[in-house]
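**Q** predicted model and sequence follow; I will ask about them next.
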Amino acid sequence: MNDAREVVVLRYGHRPGRDDRMTTHVGLTARALGADRVIFPDNAGQSAETVRGVTDRFGGPFAVELRDDQKAIVKSFEGVVVHLTMYGERVQDVEAEVREAVGLDEPEVVGEASPPRDLLVVVGGEKVPWALYERADFNVGVTNQPHSEVAGLAVFLDRLFDGAELDREWEHADRRVVPEATGKTVVDADDVPASGDDDATGTDERGADAGTGERGAEHDDAGERD
């Protein structure tokens, strides 16, 4: 999504079995809300496979990596590091500084915009080392209340991109969801249904496809089962 800079989400820590669904949703949220790449710990292979599958079906570009050197990634990252934590500064107080630091700000004077810089967004698990708090350029909190790290990532990315990620165009998708007030319609990505004809060519809300016999997207589990 980002031509001038790369936005990378790092999932710091993963407990197989216990964190599978949460780690998967960190990746899905990163993809859907504007990041270019997610890095999982090397023991999160199931989550990586799921996110890659969603990208293959619903489009990208979006990359998924498995790495065993989270500490080294943070330490050597050449760009801006944001650590999402309940104890950080309020997102509404620092979002303008973060945007300026990565060159996403709108300058008051033409030609004085900050140069684009890559951004690493660290989403921790149960525990993260104190060194991460010290290394981060910004420790950012969303509400400073206990809640899901996935929710924190979603709010931060939306603030970072100022809503522009919601209008992203997806490339190389096999299918797409048709926005509608009721129903659950999924069509081939190349189809351009005429107005009012979506239900005739796509998957209906029961999952029976009138045109291709495929099951609906609601049956393609984006995450692991509980």
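**A** Perfect, thanks for sending it. Numbering: from 1, shown residues only.
**Q** use CA for all of it now, contacts and neighbours both
**A** Will do.
**Q** quick check, residue 176 in contact with residue 187.
**A** Yes: in this structure residue 176 lies within contact range of residue 187 using Cα atoms under 8 Å: 5.6 Å.
**Q** quick check on those two: which one has the bigger neighbour count.
**A** Between residue 176 and residue 187, residue 187 has the larger neighbour count (other Cα atoms under 10 Å), namely 25 against 19.
**Q** let's bring in a second one:
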Amino acid sequence: MSTHLGLTARVYGASAFLLCGDNDQAILDSLNDVKERFGGEMEVRHESSPLGFLRNFIAEGGIAVHLTMYGLSYQEVIPELASDKPIVIVVGGAKVGREYFEMCQYNVAVGNQPHSEVAALAAFLERLNDGVSPPEDFTSGKFTIHPSERGKDLREDA
């Protein structure tokens, strides 16, 4: 699921993806491979001290949002978020400890029922960023996908 979270974050405009917990190099390599092949600038890295990172991020003026089915409605929270401050989104499902609920300034739900973390991230970022990233955000890759009504149209860039 971590790779799918990274791919979702990428297409919805995230500037970075931090993998916490086990340092699974295969996940990082997969996301970097997509970036190399299809473009984009999203930083991908492992964070060995997620709580320390979060503490520093908040202390430096960032906003921490934890996606959880127990939180407040994302439709109500997103308009409250300061647009001039960096935002980190914590996603982790059942693995997220109590300290994240307490440390994050916002605990946000896309629905107060069990749901997919990937779907929650997509819904939240789509609303936060007014859609997916435009094609020009992905011009640095080796390939370009051209929309097609039928079939696949993948072209190698010169």
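**A** Arrived safely, thanks for sending. These numbers were taken from a predicted model, which means no experiment stands behind them.
**Q** list the contacts of the spatially most central residue of the first structure.
**A** The structure's the first structure has its C-alpha centroid closest to residue 30; by Cα atoms, centre = their mean the separation is 0.9 Å. Counting by Cα atoms under 8 Å, 6 or more residues apart in numbering, residue 30 of the first structure touches 9, 36, 37, 38, 153, 154, 157.
**Q** again, only this time at 10 Å
**A** Neighbouring residues of residue 30 of the first structure by Cα atoms under 10 Å, 6 or more residues apart in numbering: 7-10, 24, 36-38, 51, 62, 121, 150, 153-154, 157.
**Q** do residue 28 of the second structure as well
**A** 2, 3, 6, 17, 18, 19, 43, 44, 45, 46.
**Q** the residue nearest to the centre of the first structure pairs with which position in the second structure?
**A** In the second structure, residue 30 of the first structure lines up with residue 9, judged by TM-score structural alignment.
**Q** give me the longest strand you can find in the second structure.
**A** Longest strand in the second structure by number of residues (criterion: DSSP state E): strand 63-73.
**Q** give the buried residues for that strand.
**A** Using 16 or more other Cα atoms under 10 Å as the test for burial, strand 63-73 of the second structure gives 63, 64, 65, 66, 67, 68, 69, 71, 72.
**Q** measure the mean distance from it to the first structure post-superposition.
**A** With mean Cα distance after the TM-score superposition for the first structure, strand 63-73 of the second structure departs from the first structure by a mean of 0.5 Å once superposed.
**Q** and the contacts of stretch 93-112 of the second structure?
**A** In contact with stretch 93-112 of the second structure (Cα under 10 Å, 6+ apart) are residues 21, 50-51, 54-55, 58, 62-78, 81, 88-90, 114-117, 119-124.
**Q** now list the buried members of these.
**A** 50, 54, 58, 62-69, 71-72, 74, 77-78, 88-90, 117, 120-124.
**Q** which one is the aligned residue in the second structure for residue 64 of the first structure nearest to, not counting chain neighbours?
**A** Using TM-score structural alignment, the equivalent of residue 64 of the first structure in the second structure is residue 44. Closest residue to residue 44 of the second structure apart from its sequence neighbours, by Cα to Cα, 6 or more residues apart in numbering: residue 17 at 4.9 Å.
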